[in-house]
Each structure stands twice: as C-alpha cells, then as structure tokens.
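# Quick one, structure for this:
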Amino acid sequence: MNTVTVNLPSQRHLLLRMRFQLLGGLAFAIVVPALIRMSFDQQVIFSSNMQVTIVAAFLAHTTGYLLYRRIGNFPGVAAAGYILPTFALSYGIVFLTIFFFRFDYSRFQAAASLIQSTLWYFGLSLATRRLDAYRLAIIPGGDVDRLESIPGVNWHRIYSPDMVIEYASGVVADLRADLSDEWERYIADRALSGTPVYHVKQISESLTGRVEIEHLSENTLGSLNPNQAYLKIKQAIDWVSALFILVAFSPLLLAVGIAIQLDSNGPALFKQKRMGYRGNAYEVYKFRTMKLSAAIGDEKEAAITKAGDARITRFGQFLRKSRIDELPQALNILRGEMSWIGPRPEALVLSTWYEAELPFYRYRHIVRPGITGWAQVNQGHVAAVDDVLEKLHYDFYYIKNFSPWLDMLIVFRTVRTMLTGFGAR
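Modelled structure (predicted):
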C-alpha cells in the first residue's frame, strides 16, 4: 500500500511543554524573589522564616499549576481567565494553613511569589495563544460531518486509507458506523502507532460540554453513575460551608429579609415544592422576589419566570441578578436536600411536564440539585421544552464528569455570573 503522508509541524513547541512551564514558573515565582531578597541580605536564605516560605510557595505554585491545567481541559474554558483565581486559591489555602499552625513565614516572599506566578502564566498564555492548535483527523463515514462546525480545532479530513496525518492530536471516527475493512485496519494501525482514536460522540462531548442521549444503550446507567466517594466528600463540604454561610452572614440575611418586607407586602421567604435528589419532592427556601398577588394563569404558567416578568419587585430584580435570593437554600443544604453545585431543581409541576416530554429527564436526579450548576453557567435560565432539552445535555455532562475540578470551574464561573447578572430572570 502506498501511503500519502500529510506533514504538519513535527515538534511540540517548547512553550507548550508541561516541564518547561512548571520549572520555568517555579524559577520565576520562587527563585527570583529569593534572589532579590538575598541581594539585600545574603544570610536570609539560611533563616527558618525564608525556608518555610520557599517550601510553602513551592507547594502552592505546583498545586495552582496542576489545578490550572486541569480546569483548562474542560470545554469552553479560556484558561487565561482562571489563572489568578486558581493561584490565589492555592496560595491562600497553603499560607492560611501555615498561619493556622503558627509557622513564621515571609509575607513579602509569599506575596511576590503569588504575583510572579500569575505574571508567568499570563505571559505564557499570551505567547502560546497562536501556537500548535489542536488538530484532529476525521475518518469519513457515519455521523462525523457535524464535527467541523465545532470551533477551536483544526479539522483534517482523511479521504482514503492511504492517507496519514502526521503529528495530529488524534483520529476521530464514528465507531458505530459500518466502516470498510480498509478503514478498520487504518484505525488499528493508527492506534498501534500511538495516535489516540476517539469515537465521534466522545470527542463531541469533550469539546462542547454536552452529553446528547438518544438511546439508553449509548450511555448506560452504569457508565453514568457519579463517583460515590466524591458524593460523600462533597456532601460534607456542602454541609460545613452552608452552616458557615448561615452563621457568618446572618446579619446580611436579616437585613435582606427586612428590606423585602419594606419593599412589598408578604413574608421574606418564598417556599415552593421542587423535585430533588433521587426523585423525592422537597420544599425549597428562597428570598421572595415577586408580589404575592401577582400569580397568573394555571399552575404551570405561574411557575415559569419570563424575561421582564411584571411580577418581580424592584428589590427582587437586584436579588435575582446578584443571586442573593438563593442564599436561604443553605437551609436545604443543611437538611441534605441540596448541594451548592448540581442540576438546577425545577418546580414540581414543571418537572412533571418535562419528564413527560423528554427521555431520561428523571436521571438528572441521581445527584443532589444545586444552587448553581454546569447548565446555569453555560445557558442561564430557561423554561421552554426545547431549551430544557439542551439544559439536560449539560446536566448529563456534569453527571458524567462529576469531579472536584468541574465543581471548581463552576464556582469560578458562578462568581463571574453574579458580577454580570448572566441568565437572571
């Protein structure tokens, strides 16, 4: 067989290599500030103060880098926007731990290391923005035509089994299609050569952040069961943080409650039956943002909040955009009914409607519903069945990729959402 080779750049650029990025970052963020200190006092390196700071900065920087890379692997992430939050988090945790155990450390060195870390990776992000774009080769046949509409990837079509795309990041094929013997041998040869081979559905999910389910056989319940160990860990973190929020922010919660009653007649809290964990109904608590006498239409119509809904009070508009109206749900978290992060719970009447219209809708209840979630930060508030179907795809992606890394990304995006008011109604 005569092989036609399509040559692409053969060497992965030095700036993109993990070893260069991490070692360069450690040198720039830890060694350079230490040398600056030593230029004023050469003996400072022998002090326990300096040595503790260097070790702590090494741990914080390495943790921050690994977290930054892990978050950057999720679809739709402009990784540069998460450099400061991830390193601020890693440095904050490490140096708060040191402070808690009363170890003496150099605040100048710690602050300089954090600043240098963010500057280093911001610089790398700018320098590598146009380098070595992600390249994937497409084997014809089946449901692969839609792939080329997905942005952020250089797609290369393979027109015959004699054609090889050198240095491609992987090969994509519809492994459910009826491929010829020549294409099946081609796929086997690519796998043996060390080139990753992806199913079209797998690569589509990883690039779009959505899981599209047409048939139960394509995603069995066993393959979609979330990590049970992390479920327990997450529940404990949720409970502790909810208790802290209720105690620490009790003056704010009280002030908001008083402001709601001054703004419009009625109680400060709003209660509603919603579908929750494992399909069990529960009563959710939120700050009231609507007028009591403004219910319209039937029960289903009343449960849907429309854009510019006239029922929303003046103060309620602010509460919704800032997401402060969600804070009383910390009570639901303490009761084990909710999590901070998960599929958004729907009113009981809406959930019943969606279950009748959408296949697999009930499966989203396999994890606790959340105050925020992957669908919320990607799509915002929706109610129409077609939009809810798209939200279901995001919810299933969250369940399938259930992990602390994805939760952390959702937290960062939720903060941005709170500042911009994205998706609020």
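# contacts, neighbours, all on C-alpha from now
Noted.
# So W340, which state does it fall into?
Secondary structure, DSSP: H, G, I helix; E, B strand; the rest coil: W340 is strand.
# I figured it hits T372, correct?
Yes - W340 lies in contact with T372 (C-alpha atoms under 8 Å); the separation is 6.3 Å.
# Tell me if I'm right that V172 and G141 touch.
No - using C-alpha under 8 Å, V172 is not in contact with G141; the gap is 10.5 Å.
# secondary structure element for S113?
helix 107-128 (DSSP states H and E).
# which residues touch that helix?
Helix 107-128 has contacts (C-alpha atoms under 8 Å, 6 or more residues apart in numbering) with 15-16, 21, 25-26, 28-30, 33-34, 50, 53-54, 57, 61, 80, 83-84, 87-88, 91.
# Another for comparison:
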Amino acid sequence: MQRNLWQYLVIRILVGWLLVSIIPALLLFWDFIVTDNILITQINSIIASSGAIVFSLIGLERLTQFPGQKSMVTVLPTLLASGLLAGLILLIFRLPYSVYYLLFSGVLGVVFCFISQVILRAVTRVKIGYVPIGRYQSLLDIKDVTWVQLSKDFQPVSHQDLPFHAVVVDLSDSDLCLGWEQLLAESALQGIPVYNILQVSESLTGRLPIKHLYENNLGSLLPSPSYLLVKRLMDTIVVLFSIPITLPLAILIGIAIKWESRHSNSTILFKQCRIGQGGKLFTMYKFRSMIPNAEEDGAKMATDADMRVTKFGSYIRKTRLDELPQFINVLKGEMSLIGPRPEQLDFVRRFNETIPFYRYRHIIKPGISGWAQVMHGYVSNEDETKVKLEHDFFYIKNFSLTLDLLIVIKTIQTMITGFGAR
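Predicted structure coming up:
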C-alpha cells in the first residue's frame, strides 16, 4: 500500500520549517532582507525557531511510535520542551533575539503541530491482512486497526495494489500449510512485511503476553546497563531540582492529613515493606490516604470506592500526590521515578506461585509511575495483575529514554484526569 506523503517525517519537517520559521521571518523582517541589512538578532531568532520546530516534529515522531497513544496528548509537552531548550541556549550563551518573532513563530508552531497530528492520524489508519489460523481471533479485538482476512487463493499482484500495510500470521500453528506459506513468501517478495502474531499483538497493545513469553527471547528483556546509570543520574537531578516546589507542597499535604485525622493518633506518613530491584526488601514511604487500621486484617488490594480511603486521601490518591514521599526512596537509590510499581511482600509471594515469570519484573528498580500505571491504572485482582505484568514486561523490553518521557507526559495527564485511581 502506497504511503501518504504526510507520513514522511522529512515532508512534515520541511513544511513546518517553512510555515513556522521562514514565513514569519519574511513577514516581520522583509525590509531588512531586501536591503541586505538583516541583524544578528533576527538570524539567532530564525535559527532558534528552526531548531525548535525540527526538534518538536522529531520528538512527536518518536513519542507516538508506542502502541495505544493518542498523539494529540504529546503535542503541547513536546513543544514546551523544545521551546524551553531553545530559550535556554539563547540565555546561556547570551545571544540577542527577537521576542515578537519568537512569540509569533511559537503560536504558529502550536497550530501547525496540532493540525499536522490531526492529518497524520487521518492518513495512518493501519490495515493489516491476517491469516485465519491459530490465535488470530485475539487480534480482531484490537481497536484502531482495519483487519483484512486473507484466503489461500489471494494473489498479491504488486506492492501498490495490496489493500494492507502488513501481513500477520501465527507461525507456530500446525495449520500453516504450503498454500499459506506460498502466500506469505509472495507477499514478502512484493515488499509487504510479514509478522508473527506475537510481534503485532505486542506493538499494538503495549503488552508482552506472559503465557507466550517462552516464544520471546528472554535476553531481549535485559535492560541496557548504560541507560540504567543515566537513569539513576537523571532521577537524582530531577528530585533535587524539584525540592523548592515539592517540599512546600509536601508540608501543606502533611498539615491537611494531620487535621483530617486530628481525632486519632495516625501518622502522616505510611510506611510499608515492598520488593525492590533484585527482590530486595525496602521501606516505601507514602502520605497516609487510608484510615489507621486499614490493613489490620492483612494486605488487601485497593478497590473502587474503597471504604478505607479518607476524604482527603481520595483526593491525593486521584492526583497521585500521595506518592510524593517516595522521592526519598529515589534519592536513596531504592526506587526510580519511572518503573514497575513496587509490590507488597504478601502479594509477591502469592503471585510468584500463580503467575509465570512474575519475579522477572524485579530486574529493574520499581518506580513512582510506570507504563502499567498510565496504561492500566490500579489493579484489584489477580487477572488484572497479569495484564499489568504484561505492560511491565513491555516496558522492560523497550526500556529507553523515549518511553520514559512518554510515561512522564502520560503521568501528568493521569494526575489531571485521575485515571485509574482507587
């Protein structure tokens, strides 16, 4: 299937650069240009604007490659990050710039990126041909994909004429006969990629199925050692630089919790033993959001409208502000800002016995927020835990700065919307 021109990043960069950087320069600096008297201030501004729009479009391309993402969510954070980066460079090197041009260019950049993503979503509706054997039924439940059922007599005449972008098949199924193999070979010869069902399921759902984990290479789930070091450094820097904001906020939350529980002897902080990297135990800190005797009968999973949660506790759980004291765990090296959520010891013992490969999630540090949290939210039973674990495995396999940045953006969205709070 022939791609739409707008699907090519280089086309979007070229059009964006012309509309956001060049046209505003022509409108505002035309007299200086025709008299060959353009100023260094104007040149710096054009370079800064050009860099910002190129960085934004490349960033959007990278952030929206992950499954289940609505690209519009990432537009403003990406533009803000690129704008701040360009502004910091101008300030650090004390370069003169035009405020009016950069404001005009910035507004056009926001409009262009939103329109660009709308067009991109409209022209990138994925069409996938599938061989109706094996585990194909699970694919048909995946949304935002047009599925085309293949038949053995289908003849892929040419790449352009094929009505789909790829072919998916369960390569491990015994019904994969010679007729299907010839069709797959012909499709590949015509330039249509052929994928195993597990690859497509993972890329479209953001989950790595546990029950088929043996079919994946466990070695591919090993996180990058170099990025682990970079991630540790970034975690420390972010927490230290956020102290002027988080410390006053933490004091206000502590006062509110103490006032709400003024008739009891409950503490402000909730401390609990959790499982960290390598299966090591550590004490995790949270703001208390439940009544003092919430777990006197043992550990329990949170449920919808949980009666143990206090009124103010419901608010800080919804906004994830109850997790703020875990910055202490991050500084101590026990947790990361992004990673699988640390689980309670009782639950870990149970899930190790009932869920295959469950202990593998402890290969990296647990996090305050993570892929499973922003994609699934809290869990209340073992079946939901299995789904959440599949998200954790996807994160470990795709462990990268790009995915971490996307999780940060979606975490902010989660704090605003209260998605998955219990």
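# out of V172 and G141 of the first structure, which sits in the busier spot?
Taking other C-alpha atoms under 10 Å, V172 of the first structure and G141 do not tie; V172 has more neighbours (26 against 16).
# What residues does that one make contact with?
136-139, 197-200, 203.
# what's the counterpart of it in the second structure?
Residue correspondence to the second structure (TM-score structural alignment): V172 of the first structure is matched to V168.
# So that match, which state does it fall into?
strand.
# Stretch 344-354 of the second structure aligns to what range in the first structure?
Counting by TM-score structural alignment, stretch 344-354 of the second structure pairs with residues 347-357 of the first structure.
# Strands of the stretch 201-350 of the first structure, residue ranges please.
Along the stretch 201-350 of the first structure, counting by DSSP state E, counting those that start in this stretch, strands occupy 269-275, 281-287, 339-341.
# tell me the most buried of these?
Of all those, strand 339-341 carries the top mean neighbour count, a mean of 25, counting by mean count of other C-alpha atoms under 10 Å.
# Mean distance of that strand to its aligned residues in the second structure, please.
Average distance, strand 339-341 of the first structure versus aligned residues of the second structure after superposition (mean C-alpha distance after the TM-score superposition for the first structure): 0.8 Å.
# Tell me how far that strand lies from the chain's centre.
Offset of strand 339-341 of the first structure from its chain centre (C-alpha atoms, centre = their mean, to the nearest Å): 13 Å.
# Repeat that for stretch 15-22 of the second structure.
A distance of 28 Å separates the centroid of the chain from that of stretch 15-22 of the second structure, by C-alpha atoms, centre = their mean.
# Pull out the buried residues from it.
By neighbour count on 16 or more other C-alpha atoms under 10 Å, the buried set for stretch 15-22 of the second structure is 16-17, 19-22.
# In contact with the aligned partner of Q69 of the second structure in the first structure, which residues?
Correspondence of Q69 of the second structure to the first structure, assessed by TM-score structural alignment: V77. Going by C-alpha under 8 Å, 6+ apart, V77 of the first structure touches I71.
# now S220 of the second structure
Counted by C-alpha under 8 Å, 6+ apart, S220 of the second structure has contacts K397.
# residue in the first structure matching it?
Using TM-score structural alignment, S220 of the second structure sits opposite S223 in the first structure.
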